[in-house]
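# what's the 3D shape of this:
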Amino acid sequence: MSFHIGPEDMEEIALGGAFLGTGGGGDPYIGRLMAQSMMRKNGTDVEVVDPADVPDDALCVPVCMMGAPTVMVEKLPNGDEALSALGALEDYLGQKADYLICIEAGGLNSTIPFAVAAHTGLPLIDGDGMGRAFPELQMVSLTLHDIAATPMVIADDKGNNGVLNAISNLWTERMARSVTVEMGGAALVALYPMSGAQMKAGLLRGTLSLVRDVGRLIKAERTANRHPGNALISRCGGVDLCTARVVDIERRTVGGFARGKARLRGLDADQGREFVLSFQNEFLCLEDADGTPLALTPDLICALDADGGLPVTTESLRFGLGLRLIGLPADKQWRSPEGLELAGPGYFGYPHTFQPLETLAGSPAREPALT
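Take a look at the predicted model:
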């Protein structure tokens, strides 16, 4: 079933994407403003369609930001880069796109496609390639279904763009990352051009519906002067990881990524405990002070402001900030041997063998509430 998203709905999309984006995907506020501006300029809402309703021979194209979220805070997109990337890819393929896709449920990358859709009039598909956000281009369910990332177009704010073709999705990541660094650390890309049939096989379905519902829930709970944490655990089927304050943070932008770790000191029921939260664009590993893992990629580590209940991204971490961390189980594809090889803790160099969130937490994750 399709639905429409208008300018007034983009706050909810940004909130939901920022929460499910596990700290990554870029600043949702920037993408929200871009989408709202484009919708109002063109006087149009964006249609979001069910994957089952897409013809098998349709051309479906994801558009997204690539680079370090810390760079995007200061190096704002001018709004034309994503359109330039999409247009150049269409020229290369000799075919116009029929549908657009959000590559991940991340702050900026869950909102920029709405801006492109509003400008082009193309519908968005209700799904994504991650069910969360990951730092590298090959870390998508599409890779698990042998869908190629290239041909891919990468564009910057100066008007440069280029077409990449690669022998594998990993090589696409390596080459595109190098170009992104030369483009100033952030760029907009159009990639993984696929048929409707490939999309139906490889896409994680219902993501944009979930993003919208999560955003609505956060907004409603805050309006009612309640912290949204408990309601989100119930809605998404998760576990409470900890409530703690940032007492030290190490962060650096290296090779097109924002890498680092935050040291946390427990609050409320977690007083007397200490934690280490490690990230590479996204929150990927939460450990107790003695190194015992509490949550590991590919499961989701979602951060909320402990006081206000707004989602917290990696680039907004700061000394003294109180966090409530919530864990959500990843899609079952990510827990498969192939998924863990692609985005498990070993890939990022963490010294842990993946264990499901519910095992590490010592209690089962709740069943998601029905909508």
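# from here on, contacts and neighbour counts on C-alpha atoms
OK.
# Surely residue 189 and residue 153 touch.
Yes. Counting by CA atoms under 8 Å, residue 153 is a contact partner of residue 189 at 5.6 Å.
# Let's see this one next, to set against the first:
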Amino acid sequence: MSWHITADSIPGLALGAAVLGTGGGGDPYVGALLARQAIGDGSVEVVPLASLPDDAVVVNAAMMGAPTVMVEKLPNVDEVVAAIEALAAQLDRRPTHIACAEVGGVNSTIPVAAAAMLGLPLLDGDGMGRAFPELQMVLPTLYGITASPLGIADDKGNTAVLSTVDNLWTERIARVAAVEMGCSVMISGFAMSGAQARESLVAGSLSLCVELGDAIERARSANVDPVAAVVDRLGGRELFAGKVVDVARATTTGFARGSARITGDAGALTLSFQNEHLVATLNDEVLVTTPDLIVVLEHDSGAPITTEGLRYGQRVRVVAAPADERWHSEGGIALAGPAYFGYDCPPTRFDGSIQEVAA
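The predicted model follows:
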């Protein structure tokens, strides 16, 4: 059954999306402002994947670049529309539905703005079930769906369309373009049919964002633990609680890269990130790695903290939760496992067991 996103429902959606963003995906507050501006007094229809006709034309809309840049370089709705229009001109057909490339942070609300501006329905689904730092790291890649042609637009009015041999090359070339265009751009790609979208996307992700946001707000109102509410809804577990004592972070090659050290009664937890948290290590023991979710929440309020928002002295709790099971396939681990990011450790699932599929 379809439902509608209004300006009033954006804050809850953005809050839940920041949880699933695993520290990345961009500032949810900025994305919420963009979506509310686009919606105004109207609404965006959200339709389930199961209702998509086979001949639908689905395209995604997203921000590409380093989340840290968005603090000073705010996106606008014109960039979002320009990227989609550039793609549509190359396809020579109009999109019928907008999809989220990822469900984390700003990239769960930018598609809301795109759908509102273009008067199109938005899919209740996304390409990851979380956030990842690189363009090719979506489940449609595992199904042979190509990212290109890819529309790109920046805040200066520049647009481009890439046509590449595979999704990794799309990432490489688009990343260089994004750096030259100010380290953040709007993109639109992964054009697919309704049948392809039903098979390859993660169903129900936007609904899950709203449910997570509502769960946190209800827990706060009832004076119960919001972190426990997140853990329960995601089927995860709390890994660690403590104080942030060190953050090393730099924006390089279009990514926010670094690590954070958190100390507590159980010792010291180190989080390694590239836009998103990718590896959690406690006292030199790897607890969990990508592709499972690693989420940092403020200790009492349960507010998700992005990698660019981590600061010395924050009291936090770190939660792990399972990714879509397809990420634990051989292809999924090769695409987004720890070895791809250069970490010398085996894929470790959130329950502490070693992933059997070799990267």
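# quick revisit: joint contacts of residue 189 and residue 153 of structure 1?
Shared contacts of residue 189 of structure 1 and residue 153 (CA atoms under 8 Å, 6 or more residues apart in numbering): 85, 86.
# How about residue 354 of structure 2: what's its closest non-neighbour residue?
residue 348 (4.6 Å; CA to CA, 6 or more residues apart in numbering).
# Trace that neighbour over to structure 1, please.
Using TM-score structural alignment to pair residues, one finds that residue 348 of structure 2 aligns to residue 355 in structure 1.
# residue ranges of the strands in the stretch 151-300 of structure 1, please?
152-155, 161-164, 186-190, 194-195, 204-205, 239-254, 257-266, 274-280, 282-288, 293-296, 300-305 (DSSP state E, counting those that start in this stretch).
# So which of these is nearest residue 49 of structure 1?
Closest to residue 49 of structure 1 of the strands of the stretch 151-300 of structure 1, according to CA to CA: strand 204-205, at 10.7 Å.
# mean per-residue distance, the closest one to structure 2?
Taking mean CA distance after the TM-score superposition for structure 1, the mean distance separating strand 204-205 of structure 1 from the aligned residues in structure 2 is 1.0 Å.
# mind listing the helices for the stretch 1-150 of structure 2?
Under the criterion DSSP state H, counting those that start in this stretch, the stretch 1-150 of structure 2 contains helices at 10-20, 28-39, 77-91, 110-118, 139-142.
# For residue 48 of structure 2, find the nearest of those.
Closest among these, once you apply CA to CA, is helix 110-118, at 14.7 Å.
# For the aligned partner of residue 326 of structure 1 in structure 2, pull up the helix or strand it's in.
Under the alignment (TM-score structural alignment), residue 326 of structure 1 pairs with residue 319 in structure 2. Assigned by DSSP states H and E, residue 319 of structure 2 falls within strand 315-321.
# can I assume residue 120 of structure 2 is in contact with residue 94?
No. Residue 120 of structure 2 is beyond contact range of residue 94, at 10.5 Å (criterion: CA under 8 Å).
# rewinding a little: surely the match of residue 348 of structure 2 and residue 294 touch.
No. With contacts counted by CA under 8 Å, residue 355 of structure 1 stays clear of residue 294, the gap being 9.3 Å.
# neighbour-wise, which of those two wins?
Neighbour comparison, residue 355 of structure 1 and residue 294: the larger count goes to residue 294, with 24 against 19 (by other CA atoms under 10 Å).
# Contact partners for that one?
241, 285, 286, 287, 288, 357, 360, 361 are the contacts of residue 294 of structure 1 under CA under 8 Å, 6+ apart.
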